[in-house]
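*Asks:* generate coordinates for the sequence data below:
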Amino acid sequence: MDYIQEMNLASASGYCMPFEERDGEVKLLLGYGEQTHPKTGGKFFHHGVDFGTHRYILAAVADGVVTGIGSNPTHGLFQVTRYGKYEVTSAHLARAMAPFGAKVKAGSVLAISGDLLHMEVRYDGEEINPIDFLAMLYGNLRMMRQQGHTGMPDFETIEMDIPTDYDDDQDEVEELMLRFYPDYLSEIGSGMYRVPEHTAQSLRNIFSLSAIRNYFYEVIPSLANPLGIGTRAMPIAAKVQNLLISDFLNYLAFRHGVFLSTLDGNGKKKDLTKR
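*Replies:* Have a look, this model is predicted:
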């Protein structure tokens, strides 16, 4: 199926590529169409494309809805998202983050990839080369940027500066999250990493107290603020953020032997023994 202008995807929330390239270009492992099997050498028709994306966070590319989640022997865990007349299947997933029926916008987190990402695309029920679809998205992004837009949605956010114990290390923490956060979520989901009981209990206590004091739904909920919390809840938000960052750093110490550069030897020993 040849791409024509009528197939251009409209999206009020803007556009987003399905994953961020970490170190240069992501390698295309297998293209669309007639291919030679990398192991058997036999000829076969590949109905999608495969990228080398080990534990990448996968995002919604535009306004859409998750229309399917399943598993099969060929593609493992897969997720289907519909964007207008487009239907995109992402397979070989480590974890699906957006549930069936979820309405998504450009940049919404959908899933975490496994060792590779298999992608198939259909337009109005007819199979197309996913590269054509990605090229269309990239063209839309560039056009919006040339017009002075980022191409990404301007979500309503909580208008408050939430202080944490890690403000001085913010840049380093964010850099570590880009590298390890997908693995962190995946290992929590698979049970390979268990959140310490004292952390889980603290979070339960915080949310119970917040509900009693009516901190939730003080303002109209939005994608960026699903609980609808306002400025009254800033101390609670700060406590939650501290706990979540602390647990992520705890995971890095125990699973990867990675510590903040500002942590001295005594601090590292404390981190390794506090469980």
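
*Asks:* rest of the way, CA atoms for contacts and neighbours
*Replies:* Fine.

*Asks:* helix, strand or coil for the nearest residue to residue 17 once chain neighbours are set aside?
*Replies:* Closest residue to residue 17 apart from its sequence neighbours, by Cα to Cα, 6 or more residues apart in numbering: residue 61 at 5.6 Å. Taking DSSP: H, G, I helix; E, B strand; the rest coil as the rule, one finds residue 61 in the coil state.

*Asks:* quick one: neighbours of residue 61, just the number.
*Replies:* Neighbourhood size, residue 61 [other Cα atoms under 10 Å]: 27.

*Asks:* same question, residue 83
*Replies:* Residue 83 has 20 neighbours, counted by other Cα under 10 Å.

*Asks:* repeat that for residue 140.
*Replies:* What residue 140 shows, counting by other Cα under 10 Å, is a neighbour count of 20.

*Asks:* assumed it was part of a helix.
*Replies:* Yes - membership of residue 140 in a helix is supported by three-state DSSP.

*Asks:* neighbours around residue 145, how many?
*Replies:* 13.

*Asks:* revised request: answer the last question for residue 210.
*Replies:* When neighbours are counted by other Cα under 10 Å, residue 210 registers 16.

*Asks:* can I take it that it is in a helix?
*Replies:* Yes - under three-state DSSP, residue 210 sits within a helix.

*Asks:* pretty sure it sits against residue 236.
*Replies:* Yes - applying Cα atoms under 8 Å, one finds residue 210 in contact with residue 236, separated by 7.5 Å.

*Asks:* residue ranges for the strands of the stretch 101-250 of the chain, please.
*Replies:* 103-104, 109-123, 126-128 (DSSP state E, counting those that start in this stretch).

*Asks:* including mean neighbour count and distance to residue 81, could these go into JSON lines?
*Replies:* Converted to JSON lines, the strands of the stretch 101-250 of the chain look like this (neighbours: other Cα atoms under 10 Å; distance: least, Cα to Cα, whole Å):
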{"stretch": "strand 103-104", "mean neighbour count": "20", "distance to residue 81": "9"}
{"stretch": "strand 109-123", "mean neighbour count": "22", "distance to residue 81": "9"}
{"stretch": "strand 126-128", "mean neighbour count": "16", "distance to residue 81": "15"}
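
*Asks:* of all those strands, which one is nearest residue 20?
*Replies:* Distance to residue 20, taken as Cα to Cα, is lowest for strand 109-123 among the strands of the stretch 101-250 of the chain, at 11.9 Å.

*Asks:* here's the other one to compare against:
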Amino acid sequence: MSNTRIVIALLLLLSGNHVKAQFNTVSCQGNRYKVTVENPTRTTNETEVTPESITSENEKSVPDKVSLSSADTKKKEQVARYLSVCYPLSHIKINSPYGYRKDPFTGKRKFHNGIDLYARNAEVYAMLQGLVIAVGQDNVSGKYVTLQHGNFTVSYCHLSQISVSQGQDVLPGDVVGITGNTGRSTGEHLHITCKYKGYVINPSIIFNVISLYFG
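*Replies:* As a prediction, the model looks like this:
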């Protein structure tokens, strides 16, 4: 399957059962909201993206004496998160890309079925709304979490901590774990594997879709 077809499939996914996010301007109860993505961390000098924020294009000023209740505030935050996407880390730096490479253990040429991102004790975020379908630990992946987003699955590996449970629903920006060095790893990093209908694909495709629409 070509990258273009996968990107199209990913866009279609975002209007499916497991993911309600939409990349374009959407209508919501009579108001029009523009979705933007910002950085999960609060301060940085680098270009980065965060879970979510939402602004109304026809928002009117509210008198000083009127304030939103905690329930209203929480509801607005939930709506914002349903209409968002998020990078898996607050800083994205690829240490080892998807594809053939020299295996760090054997020195032989071997296919790398995901990407390795630089990380140091960092929170790992769900990129899309989805479902936790697996959590566990083995000798290769170490501690891992696998999320299902429609026809896509995303696995986060070599974690030091897992913050979710199997069967749990997640929203973009929810913390699913903390990066680490468990399993077959030469140093701390976040390994991400993505599959579409069971076939391994380059995780950068999802990153590119996020970047394409949110910069």
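
*Asks:* any idea what the TM-score comes out to?
*Replies:* Scored against TM-score structural alignment, normalised by the length of structure 2, the superposed chains reach a TM-score of 0.60; 138 aligned residues with a Cα RMSD of 1.5 Å.

*Asks:* for structure 2, longest strand please?
*Replies:* strand 152-162 (DSSP state E).

*Asks:* after superposition, how close is it to structure 1?
*Replies:* Mean deviation of strand 152-162 of structure 2 relative to structure 1 after superposition (mean Cα distance after the TM-score superposition for structure 1): 0.4 Å.

*Asks:* which residues touch that strand?
*Replies:* Residues outside strand 152-162 of structure 2 that contact it (Cα atoms under 8 Å, 6 or more residues apart in numbering): 121, 135, 141-148, 176-185, 188-198.

*Asks:* if you set the cut-off to 7 Å instead, what comes out?
*Replies:* 141-148, 176-183, 190-197 (Cα atoms under 7 Å, 6 or more residues apart in numbering).

*Asks:* got it, and stretch 107-116 of structure 2?
*Replies:* Contacts for stretch 107-116 of structure 2 (Cα under 7 Å, 6+ apart): 94-103, 189-194, 200, 202-203.

*Asks:* 6 Å - rerun?
*Replies:* 94-103, 190-193 (Cα atoms under 6 Å, 6 or more residues apart in numbering).

*Asks:* ok, so of those, who is nearest residue 9 of structure 2?
*Replies:* residue 193 (17.4 Å).

*Asks:* quick one: contacts for that closest one?
*Replies:* Neighbouring residues of residue 193 of structure 2 by Cα under 6 Å, 6+ apart: 114, 154, 155.

*Asks:* what does residue 96 of structure 2 give?
*Replies:* 115, 116.

*Asks:* ok, now with 10 Å
*Replies:* 112, 114, 115, 116, 117, 118, 191 (Cα atoms under 10 Å, 6 or more residues apart in numbering).

*Asks:* any of those buried? List them.
*Replies:* Buried by 16 or more other Cα atoms under 10 Å: 112, 114, 115, 116, 117, 118, 191, out of those.

*Asks:* and the first one? What does it align with in structure 1?
*Replies:* Using TM-score structural alignment, the equivalent of residue 112 of structure 2 in structure 1 is residue 46.

*Asks:* related to what we said a few turns ago, still contacting in structure 1, which of the contacts of residue 96 of structure 2?
*Replies:* On the basis of both residues aligned by TM-score structural alignment, their matches' Cα atoms under 10 Å, what survives of the contacts of residue 96 of structure 2 in structure 1 is 112, 114, 115, 116, 117, 118, 191.

*Asks:* next step: those restricted to strands.
*Replies:* Using DSSP E, 112, 115, 116, 117, 118, 191 are the members of these that sit in strands.

*Asks:* check those residues and tell me the two furthest apart.
*Replies:* Taking Cα to Cα, no two of those sit farther apart than 112 and 118, at 15.8 Å.

*Asks:* may I see the buried residues of the helix or strand harbouring residue 110 of structure 2?
*Replies:* Following DSSP states H and E, one finds residue 110 of structure 2 within strand 109-112. Neighbour-count burial for strand 109-112 of structure 2 flags residue 112 (criterion: 16+ other Cα under 10 Å).

*Asks:* what's the average distance of it to structure 1?
*Replies:* Mean for strand 109-112 of structure 2 is 0.8 Å (mean Cα distance after the TM-score superposition for structure 1).

*Asks:* that's a strand at residue 6 of structure 2, yeah?
*Replies:* No - secondary structure of residue 6 of structure 2 (three-state DSSP): helix, not part of a strand.

*Asks:* how many residues are close by it?
*Replies:* By other Cα under 10 Å, 16 other residues sit near residue 6 of structure 2.

*Asks:* for residue 107 of structure 2, same thing?
*Replies:* Neighbours of residue 107 of structure 2 under the rule other Cα under 10 Å: 9.

*Asks:* tabulate the contacts of residue 96 of structure 2 (JSON lines), appending distance to residue 13 of structure 2.
*Replies:* Listed next are those as JSON lines, based on distance: Cα to Cα, whole Å:
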{"residue": "112", "distance to residue 13 of structure 2": "25"}
{"residue": "114", "distance to residue 13 of structure 2": "21"}
{"residue": "115", "distance to residue 13 of structure 2": "22"}
{"residue": "116", "distance to residue 13 of structure 2": "25"}
{"residue": "117", "distance to residue 13 of structure 2": "25"}
{"residue": "118", "distance to residue 13 of structure 2": "28"}
{"residue": "191", "distance to residue 13 of structure 2": "23"}
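
*Asks:* ok, which pair from those residues is furthest apart?
*Replies:* 112 and 118 (15.8 Å).

*Asks:* out of the strands of the stretch 101-250 of structure 1, nearest to residue 6 of structure 1?
*Replies:* Of all the strands of the stretch 101-250 of structure 1, strand 109-123 comes closest under Cα to Cα, at 11.2 Å.

*Asks:* ok, and the closest non-adjacent residue to residue 271 of structure 1?
*Replies:* Closest to residue 271 of structure 1 by Cα to Cα, 6+ apart is residue 250, at 6.6 Å.
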